[in-house]
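Visitor: what follows is a predicted protein model with its sequence.
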Amino acid sequence: MAGKEQKGELGGDVEEGAVTTDVPARLDRLPWSRWHWMIVIGLGTVWILDGMEVTVVGNVAGRLSEPNSGLDISAEQVSGLAAALYVAGACSGALFFGWLTDRHGRKKLFMITLAVYLSATAMTALSFESWWFFLFRFLTGFGIGGEYAAINSAVDELIPSKYRGQVDVIINGSFWLGAAGGALLSILMLDENLFPADVGWRLTFALGVVLGLAILLVRRHVPESPRWLFIHGHGAEAEKLVRRAEERTLEDRGGELPPPAGTITIHQRRAVGFGLIARTIFAHYPKRAVLGLALFLGQAFLYNAITFGFGTILITFFDVPSGTTGYFYAVIAAGNFCGPLLLGRLFDTLGRRTMISGTYLLSGVLLFGTSWLFDGGHLSATTLTACWSAVLFFASAGASSAYLTVSEVFPMETRALAIAFFYAVGTAAGGISGPLVFAELTESGVVGDTVLAFQIGAGLMTVAGLVAVALAVPAERRGLEDIAAPLTKSRSGQATNGS
């Protein structure tokens, strides 16, 4: 490496000027090892917490609205206002922590965001008034929004290009393991033979805190992203981390590692502002920007709008007792996780364009079919759940690929903030307005209103799939720097095509 050096905030020498490194190529050529499993467990398992959080709130909405719950709150407020505040917090947290993640590193922020998330969840369990519940739903979302930006950027920068697609899709899909667990947990905790009505729902949130603390202990051992380190002037630390990863891989696998496929020369950039992010995204990569927005809008409306009201639909139209909706939700959650798990590998073999467009289009078409059957009165609680499981098998893989897409198709200096930007814009449009609008549609008791909710979600997923047919980037098995060259290389005319 070349360049001047000075003392940096990490305690080592900070390089200035041009730096030539083979760190990205060395990370990408590593075979899978226990080192990679540590990353997956330490970072990816937080989506289990998120899934548990969202599902628990949906399933306890009926209980919270009961007179003896300990809170003066209605089911519509839980599934509507509280859900919208959670998403608003997530959007705000994504932008705030995404900006900090690109400035101060992945590791610092994914420790801080988990701490925020856990603290707010614990405070939710102690809610004594509706305003307190709403406040800490917002702050819980604030923490989880930061997790999306910090973790997706770290995962993509640490996982070899050969496995990046399937690992990213499965990790984001693990949300639904938590959803299944939360659904079953809520059944147990809402059983008044076991816990009083004003205690069970509080214990549900408290158990999520316990699981989060265990994840926090594992996460301490996950390293900083070497890619972030070398671009921010900490080349020696990046070299040390990569060498350690190589040594651990050789201990696990034996043999020899193939030679790295080249080097890259960059100029360190201490920070990237919102203005430069926007210019880079919309001036240099306009088609990718349209793709990212379409994917996030489609999945945000489907998940943040409609699934928040799934329990209400079962209660309103099929007279399912509020204490047993968790069984149905656990079934659709299993379908959601099986999609990314079984289809994830195809994102690296069949390719991004085929899989992203295919999952979005199939889920949209199947949801249109579900709405037609529901409108005709052909469904029961069981068959509606089966239809939803089929829809979400594909939709979950597609939604996970939205995060994969925006985390790999923009320059690495902007990665966390780019994830945050698309997440915030897409989720704000679909996730804040969606719960407010669809809470009324699904609780009205009018079949046509719920059919409209289904059709809006299906339509947006279908449109996003068509956009992916035209604009998806063939990023499978390619290094991140090859998909989108660093900003400094863009200035010297060495960037990849900005389409």
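Guide: Received the coordinates, thanks. Numbers count the residues shown, from 1 in each chain.
Visitor: C-alpha from now on. contacts and neighbour counts both.
Guide: OK.
Visitor: so how many other residues sit close to Lys240?
Guide: Neighbourhood size, Lys240 [other C-alpha atoms under 10 Å]: 12.
Visitor: contacting residues around it?
Guide: With C-alpha atoms under 8 Å, 6 or more residues apart in numbering as the criterion, no residue contacts Lys240.
Visitor: you'd agree it is in a strand?
Guide: No: counting by DSSP: H, G, I helix; E, B strand; the rest coil, Lys240 is located in no strand; its state is helix.
Visitor: now it: how far from His221?
Guide: 15 Å (C-alpha to C-alpha, to the nearest Å).
Visitor: also Leu100?
Guide: 21 Å.
Visitor: quick one: which of those two has more around it?
Guide: Taking neighbours as other C-alpha under 10 Å, Leu100 and His221 compare with Leu100 leading, 21 against 12.
Visitor: which strand or helix spans the more buried one?
Guide: helix 83-104 (DSSP states H and E).
Visitor: put this next to the first one:
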Amino acid sequence: MNPYNDSAVKSSPDGPQVAWWRELTGYQWFVFLVASLGWLFDTMDQQLFNLARKPAVTELLRITPGDPAEAGRVGEYAGYTTSVFMLGWAIGGIFFGILGDKIGRSKTMMLTVLTYSAFTGLSALSVGVWDFAGYRFLTGLGVGGQFAVGVALVAEVMSDRARPYALGWLQALSAVGNMLAAVVAIGLGKLQETGAIASAWRSMFLIGLAPAMLAIPIFLRLKEPERWKAAVREDDENAPAGGAPRGYKLGSISELFGDPRWRRNTIVGMVLAFAGVVGLWGIGFFSFDLIRTVLRKHFEGQGLDPQAIDGKLTFWVGITSLVQNGGAFFGIQAFANLTQKIGRKPAFAISFVLAAVSTAFTFWFLNEFWQIFVFIPIMGFCQLALFGGYAIYFPELFPTRLRSTGTSFCYNVGRLVAAAGPSVLGLLTSQVFNGYAEPMRYAGVAMCSVFFIGLVALPFAPETRGKPLPE
């Protein structure tokens, strides 16, 4: 019998176990919904930035939209602002990840929500590209902390059987947050197209402020997991007389990297995350900029004024985000089910290869309107499947006292290195391939090799399928 009441399993009296979700208690459902809500709003804020990045940089640099002579410059600064955002994401993720082990999961979740929601709203007040980048850095601090504490919280209140499915669903619902951002972009794009608003991107960030704030009252009712409370009691009992301060071992960086087992798991996780994060944030989410290039050629032939064109582009980029994240939702679910059948390592191997192939194919061949609805959802399915793996696998690599810290190091130190990815894409676009007609295509294909870096880590990765969380 599991000693933690909030993760007790209800077995079927008829023999076979019932569906995993039928095992959940009312409180387990509450935890799942709260953590999913926090992560959903988090990803919505992330996606609002992806959708607003290019028009924001264009306006803040005072460049005429669609000016081919300045396309490389816009791409370069869009890459810089994305890298700054990811840098804040990495730093905040590490800080809040450690805090999640030291002071608790629920308290840390509240702090991250307050941080990312407040600075998302302030991004709308930007007057130049560098203060815009500064707001994005501060937003990233909160965005980065949400994932580690959220997945640690859900992992610790679920049964071993329900855990991977619940974490898969939590990550899949992040795609719904991305889709909400797309709906916002579609609506605001229509308003800009008609002249009702002058700048859709500023309105996006203001809207991004409100929903996340609604989650805070819910977090106030959230309890800390029994596993974490037990780790705190053990830590206090083992403290030497006269003693070490409370939390001496909880969130300990020295133990994370001093113990050979946790050090190996951390390095493996960081390499796995690096490949997927660069692939998504350094290539995949720049598909929106590629779509803008393809569609602008179409709309300029219709003799529309620049504001109407910008509105149409915002609308159709929003549609692109919807179909990409629709594919992502099913990709994450597919990974969650596949990894339960064949194991974590084989599922990662398949996903890395599919992500590389689908992304390179999309950047090289997408040139027609109808292809958006075929190539983009397939690419989203393959790229985001990896992130379902991160949500399931990373909490399984560490004990309770280090789970939030270890997960955050995997996800965010990899991101710290990966922060160079968007800038590299921007430099490839503006410098290396600048003489080509559409340089982003060549830059995107060249960078797809990053997915194969993830394969290098798999021989050293432990297989955790069917095993309980380490203590």
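Guide: Ah, there it is. None of these values were measured; they are calculated from a predicted model.
Visitor: quick check: TM-score for this pair?
Guide: Between these two chains, after superposing, the TM-score reads 0.80 (TM-score structural alignment, normalised by the length of structure 2); 421 aligned residues with a C-alpha RMSD of 3.0 Å.
Visitor: picking up where we left off before, distance from the helix holding Leu100 of structure 1 to structure 2 after superposition?
Guide: Superposing on structure 2 places helix 83-104 of structure 1 at an average distance of 1.0 Å from its equivalents, by mean C-alpha distance after the TM-score superposition for structure 1.
Visitor: C-terminal to that helix, what's the next element?
Guide: Taking DSSP H and E, what comes next after helix 83-104 of structure 1 is helix 106-125.
Visitor: helices and strands around the helix holding Leu100 of structure 1, which ones?
Guide: For helix 83-104 of structure 1, the packing partners by 3 or more C-alpha pairs under 8 Å, 6 or more residues apart in numbering; DSSP states H and E come out as helix 106-125, helix 130-158, helix 415-427, helix 433-443.
Visitor: so stretch 407-414 of structure 2 corresponds to what in structure 1?
Guide: Using TM-score structural alignment, stretch 407-414 of structure 2 lines up with residues 419-426 of structure 1.
Visitor: what's next to the matching stretch, contact-wise?
Guide: 90-92, 94-95, 98, 145-146, 148-149, 152-153, 292-294, 296-297, 300, 403, 406-407.
Visitor: before we move on, the earlier item: the inter-axis angle of the helix holding Leu100 of structure 1 versus helix 415-427?
Guide: If you take axes from the mean of the first three to the mean of the last three C-alpha atoms, to 10 degrees, helix 83-104 of structure 1 sits at 160 degrees to helix 415-427.
Visitor: taking helix 130-158 as reference, get the angle to helix 83-104 of structure 1.
Guide: Using the same axes, to 10 degrees: helix 83-104 of structure 1 against helix 130-158 is 40 degrees.
Visitor: tell me the counterpart of Leu436 of structure 1 in structure 2.
Guide: For Leu436 of structure 1, the residue aligned by TM-score structural alignment is Ser423.
Visitor: hmm, its match is touching Ser83, no?
Guide: Yes: counting by C-alpha atoms under 8 Å, Ser423 of structure 2 does reach Ser83; the two are 6.2 Å apart.
Visitor: neighbour count: the two, which is higher?
Guide: Ser83 (27 against 22).
Visitor: gap between the aligned residue in structure 1 for the more buried one and His284 of structure 1?
Guide: Using TM-score structural alignment as the criterion, Ser83 of structure 2 maps onto Ala84 of structure 1. According to C-alpha to C-alpha, Ala84 of structure 1 stands 33 Å off from His284 of structure 1.
Visitor: repeat that for Ser119 of structure 1.
Guide: For Ser119 of structure 1, the distance to His284 of structure 1 (C-alpha to C-alpha) stands at 40 Å.
Visitor: coming back round to it: who's in contact with the closest residue to the match of Ser83 of structure 2 other than its chain neighbours?
Guide: Spatial nearest neighbour of Ala84 of structure 1, excluding adjacent residues (C-alpha to C-alpha, 6 or more residues apart in numbering): Ile432 at 4.6 Å. Residues near Ile432 of structure 1 by C-alpha under 8 Å, 6+ apart: Ala83, Ala84, Leu85, Val87, Ala88, Asn304.
Visitor: nearest to Trp132 of structure 1 among the residues you listed?
Guide: Of all these, Trp132 of structure 1 sits closest to Leu85, with 12.1 Å by C-alpha to C-alpha.
Visitor: quick check, the closest one in contact with Phe138.
Guide: Yes: when contacts are counted by C-alpha under 8 Å, Leu85 of structure 1 is listed as touching Phe138 (5.0 Å).
Visitor: residues touching Leu402 of structure 2, list them.
Guide: Contacts of Leu402 of structure 2 (C-alpha under 8 Å, 6+ apart): Asp101, Leu250, Gly251, Ser252, Leu256.
Visitor: what lines up with the second one in structure 1?
Guide: To tie it back to what came earlier, the one meant is Leu250 of structure 2. Match for Leu250 of structure 2 (TM-score structural alignment): Ala271.
Visitor: which SS class is its match?
Guide: Under three-state DSSP, Ala271 of structure 1 comes out as coil.
Visitor: neighbours of it, how many?
Guide: Using other C-alpha under 10 Å, Ala271 of structure 1 is surrounded by 14 other residues.
Visitor: excluding covalently adjacent residues, which one is nearest to it?
Guide: Using C-alpha to C-alpha, 6+ apart, the closest residue to Ala271 of structure 1 is Arg103 (5.2 Å).
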